[in-house]
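# structure for this input, please:
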Amino acid sequence: MSETFVVGDIHGQFDKLVGLLQRAKLINHHNDWCGGTNRVYFLGDFFDRGPDGIAGLDLVMRIQQQAASVGGQLHGLMGNHDALLIAVHRFGFSETSRIGGLLVESWQRNGGRMTDLQRLKQHHVEWLMSLPAMLLVGDRLLVHADAYLLYTSYGRSIEAVNRNIYKLMRSHNEEEWERFLTEFSERMAFFDDADMGVNGAQIASDFLRIFGGLQVVHGHTPIPKIIRQPPEVVTKPLVYANGLCINIDGGMYLGGPGFAYRLPSWIESIASFARKPGSEPPSLQTGHA
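This is a model prediction of the structure:
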């Protein structure tokens, strides 16, 4: 029986990426696909803050083809650091107003590696530009960021958001890109904020009502920074917002080992619980996976 795995932010951590895929029995010791008909979803941020983003992307692109040849699937989502790398490739030495200074300098301050930029080829750029921003997998809404305004500002359906961001990726309008990159810095939209009167679970519920699904699965915000624990001990996702959200960013660039999260098959298989956009989500208590 096929299983579905989700992998969070890699951030250039090639060796850790190999390790987590091998532990999940998705690649062998030759780094070739051995996952059969399993499905893997990468939630973006292949680059920055780590030594070898290009090697990680090359591996993912290669095993994507290998998996497809035996009935498996690999998919990626657009992360903010992936979008930033594309922007630097296109506008790197342009002055920015929202971000401040040269874009390439801002990118380097955020962990950008010149070695990745120098080794970036057109086939990498095309692959990255074609990544969707959102996917609905069974009852799970997959996105890179724990963000609300970012996604809703580009559409009120998965199809609209993906279509509009796909168009933006091919735009040479620097103002549009600056706006997008600034908005992509949003995070922790689904956490409570008593001072601001924010109910994170309610925002997550609204988000799911707009786009569909029973649970938001995201990366973007490292779990160690949220739970204030050493990155080395983070080997499982963080479920929060009354079970409506699950964070799988293990903080690999901070020192975490990383993990491939297997989506529980029972949630995907109960078709009668699948919720359509516009309806209220049922209570979903999964606990800490």
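# from here on, contacts and neighbour counts on C-alpha atoms
Noted.
# who's in contact with the lengthiest helix in the chain?
When the chain is scanned for its longest helix (criterion: DSSP state H), the result is helix 53-69. With contact meaning C-alpha atoms under 8 Å, 6 or more residues apart in numbering, helix 53-69 is reached by 10-14, 17, 31-37, 46-47, 73-75, 116, 119-120, 124.
# tell me the buried residues in it?
53, 54, 55, 56, 57, 59, 60, 61, 63, 64, 66, 67 (16 or more other C-alpha atoms under 10 Å).
# mark which of the contacts of helix 53-69 are part of strands, please.
73, 74, 75 (DSSP state E).
# distance to residue 106 added to the residues you listed, as JSON lines?
Output for those, formatted as JSON lines (distance: C-alpha to C-alpha, whole Å):
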{"residue": "73", "distance to residue 106": "35"}
{"residue": "74", "distance to residue 106": "31"}
{"residue": "75", "distance to residue 106": "28"}
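# next, the second sequence, to be compared with the first:
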Amino acid sequence: MTQGAGQGPVVRTATLRDFRVPPYAQVPVQSQPCSEEYVLAHPEDSVPQPVSRLPGESAPQPAPADRSDDPDRADATDQADDPDRGDDPGQADDPDRPAPAAEAADGGPGTAPDRTGDSVLQAPQAPQAPRVHPGDAVPDDEPPEGYTPTQRDLPVVNRGDTVLAAAAPAQQPAPEGLGPLYVVGDVHGYLDELVAALAAQGLIDSEGHWSAGNTRLWFLGDFTDRGPDGIGVIDLVMRLSAEAAAAGGYCKALMGNHELLIIGARRFGDTPVNSGAGTATFQAAWLLNGGQKNDMDRLQDVHLQWMSRLDAVVEEDGHLLMHSDTTAYLDYGTTIEDVNDTVHEIINRNDADECWDLFRKFTKRFAFRDDNGPQAVRELLATYGGGRVVHGHSPIPYLLGEVGAEDADGEENSEPLVEGPHVYADGLAVAMDGGVTMAGRLLVAQLPLEA
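I've put the predicted structure just below:
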């Protein structure tokens, strides 16, 4: 059965520069008492608000109740649960609540807020069920239904093809009042590895909630395909964006070629598109590049809308952040704003051929690895600003020629060694795809990197 066939056009919505809070993370807040007119019109919404008192402070004595009233009514009303709080232990904190003072003073990730003085009772945390999906590209035990293992689809390059350099350009300091800057490489559905990497950097706590205060976190794209839980990855990033904003930081993401691919597979399915090598379809390309049935079955409109609004390129503290190591971004505008607006317009026009051309250009790679690489990076920096490009997309083992290479004994290496981000092209480019899909590492790193 064709995935995505018969889908209607997606309604265009206003483009925002930041994440919208997902529906399940929105917490209604009533900070002021209801007016008398509103109470008369909506008696069901007139619920007493909890009153905060200092330790040792006694509650005021209530006025004598009218004998005609139910003597138990006042006690029952005072103890009623707030209907806006809900029972879900996983919903985000109130976004209007200021960040704790201790967290603001430390400014570092890993500082959990102290809530011992909160006057509002917290719902008990339900124990989390252990995850059951595999953590490897090919599960050790019985693979889940619909899991599609993929094979290598990138060319092997020699180590000498990459221009290495230790020199690093001067980086701009973080703007005053903002926390440290972190970036995350390609995730490709490896949710457990992502959670472990974020926790290791102190960005989330043991329950998977934001714990980094005003830290800034950027994902470089490619959340789905190849790995077992791409939709789970998207759900996590959407929730963290709401929690980080409430704590004074932010968690944002860029558009990768696999976001364009899964959007196209859902919208256009087997609709033929014009390609340089003949007729192609998004559906076939998605399956060929690691598309997982489990992701497509769970893909909802909220995921599609969120991915469709992602920017393609941004500049942070002198770092030009983008997904792909290509100069194709220059085809879409001479400023960062122009590029992002053009990409959003193409996606919202819902034209299969245009979306295919955009996807193919975002799939290009290796523009910075050879002798002409430094000049290609300088062209991007001169056009869009910044002193260094930070990208994902091309796995570091391929940039280093370590996949398929032979060791000293003449045997082929099976697991590439990735120690961290790869700085190359005269120190002007940083690669962040650690090759998690090929037994490498899922990278999370703080910028700027040490030279």
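# after superposition, what's the TM-score here?
The TM-score (TM-score structural alignment, normalised by the length of the first structure) is 0.87; 261 aligned residues with a C-alpha RMSD of 1.5 Å.
# counterpart of residue 253 of the second structure in the first structure?
Under the alignment (TM-score structural alignment), residue 253 of the second structure maps onto residue 76 of the first structure.
# the residue nearest to its match when sequence neighbours are not counted and residue 93 of the first structure: what is the separation?
Distances taken as C-alpha to C-alpha, 6 or more residues apart in numbering place residue 42 nearest to residue 76 of the first structure, at 4.6 Å, with adjacent residues excluded. In this view, residue 42 of the first structure and residue 93 of the first structure are 30 Å apart by C-alpha to C-alpha, to the nearest Å.
# between these two, who's got more neighbours?
residue 42 (25 against 13; other C-alpha atoms under 10 Å).
# so how far is residue 179 of the second structure from the alignment partner in the second structure of the more buried one?
Counting by TM-score structural alignment, residue 42 of the first structure corresponds to residue 219 in the second structure. Separation of residue 219 of the second structure from residue 179 of the second structure (C-alpha to C-alpha) stands at 16 Å.
# you'd agree residue 44 of the first structure is up against residue 76?
Yes - Residue 44 of the first structure lies in contact with residue 76 (C-alpha atoms under 8 Å); the separation is 6.3 Å.
# now do the buried residues in stretch 372-379 of the second structure.
Buried residues in stretch 372-379 of the second structure (16+ other C-alpha under 10 Å): 373, 374, 376, 377, 378.
# show residues contacting that stretch.
Taking C-alpha under 8 Å, 6+ apart as the rule, stretch 372-379 of the second structure contacts 163, 327, 367, 368, 388, 389, 425, 426, 428, 429.
# please name the residues that touch residue 335 of the second structure.
Neighbouring residues of residue 335 of the second structure by C-alpha under 8 Å, 6+ apart: 383, 384.
# mind running it again at 10 Å?
313, 329, 341, 383, 384, 385 (C-alpha atoms under 10 Å, 6 or more residues apart in numbering).
# any idea how far the counterpart of the fifth one in the first structure lies from residue 98 of the first structure?
The alignment partner of residue 384 of the second structure in the first structure, by TM-score structural alignment, is residue 211. Computed with C-alpha to C-alpha, the distance linking residue 211 of the first structure and residue 98 of the first structure is 29 Å.
# list the contacts for residue 190 of the first structure?
Residue 190 of the first structure is in contact with 146-148, 198-205, 207, 216, 240-241, 244-245, counting by C-alpha under 10 Å, 6+ apart.
# if we ignore the residues flanking it in sequence, what's nearest it?
Closest to residue 190 of the first structure by C-alpha to C-alpha, 6+ apart is residue 200, at 3.9 Å.
# which residue in the second structure lines up with the one you found?
So, by TM-score structural alignment, residue 200 of the first structure is matched to residue 373.
# ok, its match to residue 401 of the second structure distance?
Counting by C-alpha to C-alpha - residue 373 of the second structure and residue 401 of the second structure are separated by 16 Å.
# and residue 296 of the second structure, how many neighbours?
Counted by other C-alpha under 10 Å, the residues lying close to residue 296 of the second structure total 20.
# wait, isn't it in contact with residue 262?
Yes - using C-alpha atoms under 10 Å, residue 296 of the second structure makes contact with residue 262 at a distance of 8.0 Å.
# if we can go back for a sec, tell me the one of the buried residues of stretch 372-379 of the second structure nearest residue 76 of the second structure?
Closest to residue 76 of the second structure out of those is residue 377 (67.3 Å), distances taken as C-alpha to C-alpha.
# distance from the strand or helix carrying that closest one to the first structure after superposition?
If you go by DSSP states H and E, residue 377 of the second structure is part of helix 373-384. Compared with the first structure after fitting, helix 373-384 of the second structure deviates on average by 0.8 Å (mean C-alpha distance after the TM-score superposition for the first structure).
# thank you kindly, that will do.
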